[in-house]
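# Below is the sequence, then the predicted model.
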Amino acid sequence: MASNKPALEGPVATVAPADNLPYGHGLGESGEAERSWGEWNPTEETVRPVRGRHRVAKQRGLARSSTVLGVGVIAAVGAGGIATAQDKPAVSISLPDVIADNLPDATSLPGMGSSSTAERDTASEVLAQAPLTSAGLTAADSEQGTTAGEALRARILQQAEQQQAEADATQKAATETAAAVEAASQAKKQQTAAEKEAAEAKAKAKAEAEAKAEAERLAKLAASYALPTSSYTITSTFGQAGSLWSSGQHTGLDFAAPTGTPVKAVHSGTVKSAGWSGSYGYRTVLELDDGTEIWYAHQSSMTVTAGQKVSTGDVIGRVGATGNVTGPHLHLEVHTAGGAGVDPMAWLNGKGINP
């Protein structure tokens, strides 16, 4: 667009020339044009000194050229020459129809023609091709020739990568936590299993130790207890029912053996009695230190007497068939200190002896 000369700063006034006002309108008593804030009559008092070579052309009236006034008004408005009018009261300007009708076409004015439209189109194309914004560009981006769109895309990708990295880190932490919990659970299970195994091993070891101790005890007892005879066969057991016994059941343990087979003391003790005892035949009663009595019946002979001390394994008589019998055998009974009969087989087993 073509440039216009800047308007003079300072108060602006307009005037209607006297030779063009009908019927002397606007004239004072002296016949001169009456001044008002609507006059255009620059003077030394109203015009500031400006630099350069300027001169004020004499007014020759609006009749000379209405175009000059129109162009002047447009130029003054476009250049902001009436900015100082804000300090003065607003004055309306009215133009005769003849002036308005003869105003030049805008396209004929300097800078307002077709060249101005081409310039605007070119500027629009340049603006369309330019980046939307350069606010996101850094100095490094500018040096590398990065556009705002590329910089924005790079920052979006960087933010997405950062968010993905954070999500991966969170997932990794959750996985590690789950793995740690699972590992702790497995460790606890293993510890429980190990404790159970250790307890079982301890119980087994204890049982083995107890069994060993019992075996040692029985071995010691066996060393102090002995079988009542040898070369025998068990023919009747304790509590066995039958008509052969007067009580209806057997009260002892029968060792069938040849007549004359030695009968031995099962443990050390004192001979309480030795002699004939009715249906028992020849019977020896051996009393142990704890009061238990061992009865040996149906002997063919006896080699001890009452009050005699004997030791484990000593011969106290011989196998026979005296009394109420059907053949040679040793009838063995065991009675507690209170006199009650017990199973001889169980008693011998408790002493480490297995008939």
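Arrived safely, thanks for sending.
# can we go C-alpha only for contacts and neighbour counts from here?
Noted.
# mind checking the end-to-end distance for stretch 284-297?
End-to-end span of stretch 284-297 (CA to CA, to the nearest Å): 7 Å.
# Need the residues that contact that stretch.
For stretch 284-297, the surrounding residues in contact (CA atoms under 8 Å, 6 or more residues apart in numbering) are 265, 267-275, 280-283, 302, 330-337.
# hmm, 7 Å instead?
268-275, 280-283, 330-337 (CA atoms under 7 Å, 6 or more residues apart in numbering).
# just the buried members of these?
With burial judged by 16 or more other CA atoms under 10 Å, the buried subset of the contacts of stretch 284-297 is 268-275, 280-283, 330-335.
# just checking, which of those residues belong to strands?
In this view, those that belong to strands under DSSP state E are 269-275, 282-283, 330-335.
# Could you report the separation of E214 from D343?
Counting by CA to CA, the gap from E214 to D343 is 21 Å.
# Those two - which one has more neighbours?
D343 (17 against 13; other CA atoms under 10 Å).
# give the contact list for the more buried one.
D343 sits next to F238, G252, V334 when contact means CA under 7 Å, 6+ apart.
# can you give me the helices for this protein?
Under the criterion DSSP state H, the chain carries helices at the ranges 66-79, 97-101, 114-129, 139-144, 148-224, 344-350.
# As JSON lines, those with distance to T259 would be great.
JSON lines is the format used below for the helices of the chain (distance: least, CA to CA, whole Å):
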{"stretch": "helix 66-79", "distance to T259": "162"}
{"stretch": "helix 97-101", "distance to T259": "174"}
{"stretch": "helix 114-129", "distance to T259": "138"}
{"stretch": "helix 139-144", "distance to T259": "127"}
{"stretch": "helix 148-224", "distance to T259": "26"}
{"stretch": "helix 344-350", "distance to T259": "22"}
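# A further structure is provided below for comparison with the first:
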Amino acid sequence: MPAPEGIELQEQPTAGAWGEWNPTEDSARSLRGKHRVVKQRGGLARSSTVLGVGVIAAVGAGGIATAQDRPQVAISIPSLPDLVIGGTAGGGAHHADAHGSAADAEDSSNATGIIAQQADRHADAGQALLGRILQQAESQESAAAAQARAEAERAAQEAAAAEAKAKKEAAEQEAADARLAAEKAAKEAQEAADAKAEQERLAKLAGSYSLPTSAYTLTSHYGVAGSMWSSGYHTGLDFAAPTGTPVKAVAGGKITSAGWSGAYGYRIVLELEDGTEIWYCHLSSMSVTSGSVGAGETIGRVGATGNVTGPHLHLEVRKGGSTMDPLAWLESKGLTV
């Protein structure tokens, strides 16, 4: 069997001439000078395979014998890319410079292609990962922006609602203040109008009403209890004055009664237009005993007739058969008693 290219074999001795096979630096030399070492794909297993193929090619058809039985053989170990494993040691090993270069180029191209494919796959995976990361970041950024916008809108809505509430409360308070002010002004205006009307009424009444006498002193008021009165209490108002003091009509009306009346002495009854009766009692004399009279017209004189302790005018005011306080009635007519 011819030796593979790149390996020199010494002349094979006879079977008994084989000695110890111990390659040396001189016997193991490179055919092409510089020994190239490339990155081995496949690790230790492939390196062992290549070395084994080289040993088989060196031994040849004579078979494999122990190193004790063979002579020293000079072996030149080819570079790994130059050796292509194509089959068994007997017929599958091929090595040539031209073919080696092509195999080198093809192997390098294949390795480059595989590396490129792996790089492409890694690049594609990296691009996909980067795309997912960027997409996730964009999604998170969009969510954060949306949340920020929602919070800003909520804050704006709350601020607008608070402002609207404050304006509403201010408007309601202003309206309430205006309403109170208007009510107060209306009340004051009404009170002023009422006071004015009362003053006008009193002024009118003052011209229509007159005090029953002058130069008097009030001695007994209405409602005072005592045994001197048959009813148990005083039913009129006493104007103490000297005998003969003029007694006047308090308002325009007509005299319905004039004469003696027991404990009342001489009495004149003056009925007014509204039906109110004014009784003048204890008179010393009566000037008018019937007919109509005007306010302030003299109708009699103060005296001490009837059940009395001294000269005075006993004045009673009756309406519907019941007595009332003469002092309050005279004051209601605008008179100062």
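Looks like it came in fine. Remember, predicted model here, so these are calculated numbers, not experimental data.
# Please state their TM-score.
Superposed pair, TM-score by TM-score structural alignment, normalised by the length of structure 2: 0.58. Supporting alignment: 244 aligned residues with a CA RMSD of 4.4 Å.
# Name the nearest of the contacts of D343 of structure 1 relative to S108 of structure 1.
Nearest to S108 of structure 1 among those, counting by CA to CA, is F238 at 151.4 Å.
# Return the residue of structure 2 aligned against the closest one.
F238 of structure 1 maps onto Y222 in structure 2, with residues paired by TM-score structural alignment.
# Show the contacting residues for T213 of structure 2.
T213 of structure 2 neighbours (CA under 7 Å, 6+ apart): P246, V247, K248.
# what's the closest non-adjacent residue to the last one?
In this structure, K248 of structure 2 finds its nearest non-sequential neighbour in T298, 4.2 Å apart by CA to CA, 6 or more residues apart in numbering.
# do D104 of structure 2 as well
Leaving out its chain neighbours, the residue that sits closest to D104 of structure 2 by CA to CA, 6+ apart is P81, at 5.9 Å.
# how near is the one you found to L134 of structure 2?
The gap separating P81 of structure 2 from L134 of structure 2 is 44 Å, by CA to CA.
# okay, these two: which has more neighbours?
Ranked by neighbour count (other CA under 10 Å), P81 of structure 2 and L134 place P81 first, with 19 against 12.
# Could you identify the longest strand within structure 1?
strand 293-302.
# hang on, the earlier thing: now do the contacts for the residue nearest to K248 of structure 2.
By CA under 7 Å, 6+ apart, the residues touching T298 of structure 2 are P246, V247, K248, A249.
# can you pull the contacts of the last one?
Under the criterion of CA under 7 Å, 6+ apart, the contact partners of A249 of structure 2 comprise P212, G294, A295, G296, E297, T298, I299.
# what's the closest non-adjacent residue to the second one?
In space, G294 of structure 2 comes closest to G252 once its chain neighbours are excluded; the distance is 4.1 Å by CA to CA, 6+ apart.
# So the one you found is in contact with G291, correct?
No. Using CA atoms under 7 Å, G252 of structure 2 is not in contact with G291; the gap is 10.8 Å.
# got a list of what whatever residue of structure 2 lines up with E197 of structure 1 touches?
Aligning on TM-score structural alignment places E197 of structure 1 opposite A181 in structure 2. Residues near A181 of structure 2 by CA under 7 Å, 6+ apart: none.
# what about L44 of structure 2, helix or strand, and which?
Using DSSP states H and E, L44 of structure 2 sits within helix 43-59.
# List the buried residues for that helix?
Neighbour counts over helix 43-59 of structure 2 (16+ other CA under 10 Å) mark V50, V53, G54, I56, A57, A58, V59 as buried.
# How about stretch 187-200 of structure 1?
Buried positions in stretch 187-200 of structure 1, judged by neighbour count with 16+ other CA under 10 Å: none.
# starting at the chain centroid, how far to it?
Once both centres are worked out by CA atoms, centre = their mean, to the nearest Å, stretch 187-200 of structure 1 turns out to sit 26 Å from its chain's centre.
# average gap between that stretch and structure 2?
When structure 2 is superposed, stretch 187-200 of structure 1 averages 2.5 Å from its matched positions, counting by mean CA distance after the TM-score superposition for structure 1.
# Can you lay out the contacts of T213 of structure 2 as a markdown table showing distance to A189 of structure 2 and neighbour count?
Shown next, in a markdown table, are the contacts of T213 of structure 2 (distance: CA to CA, whole Å; neighbours: other CA atoms under 10 Å):
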| residue | distance to A189 of structure 2 | neighbour count |
| --- | --- | --- |
| P246 | 44 | 21 |
| V247 | 42 | 23 |
| K248 | 39 | 21 |
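# From A169 of structure 1, how far off is the residue sitting nearest the centre point of structure 1?
The centroid of structure 1 falls nearest to T177 when counting by CA atoms, centre = their mean (4.5 Å). Using CA to CA, T177 of structure 1 is found at 12 Å from A169 of structure 1.
# and the match of F238 of structure 1, how many residues sit next to it?
Neighbours of Y222 of structure 2 (other CA under 10 Å): 19.
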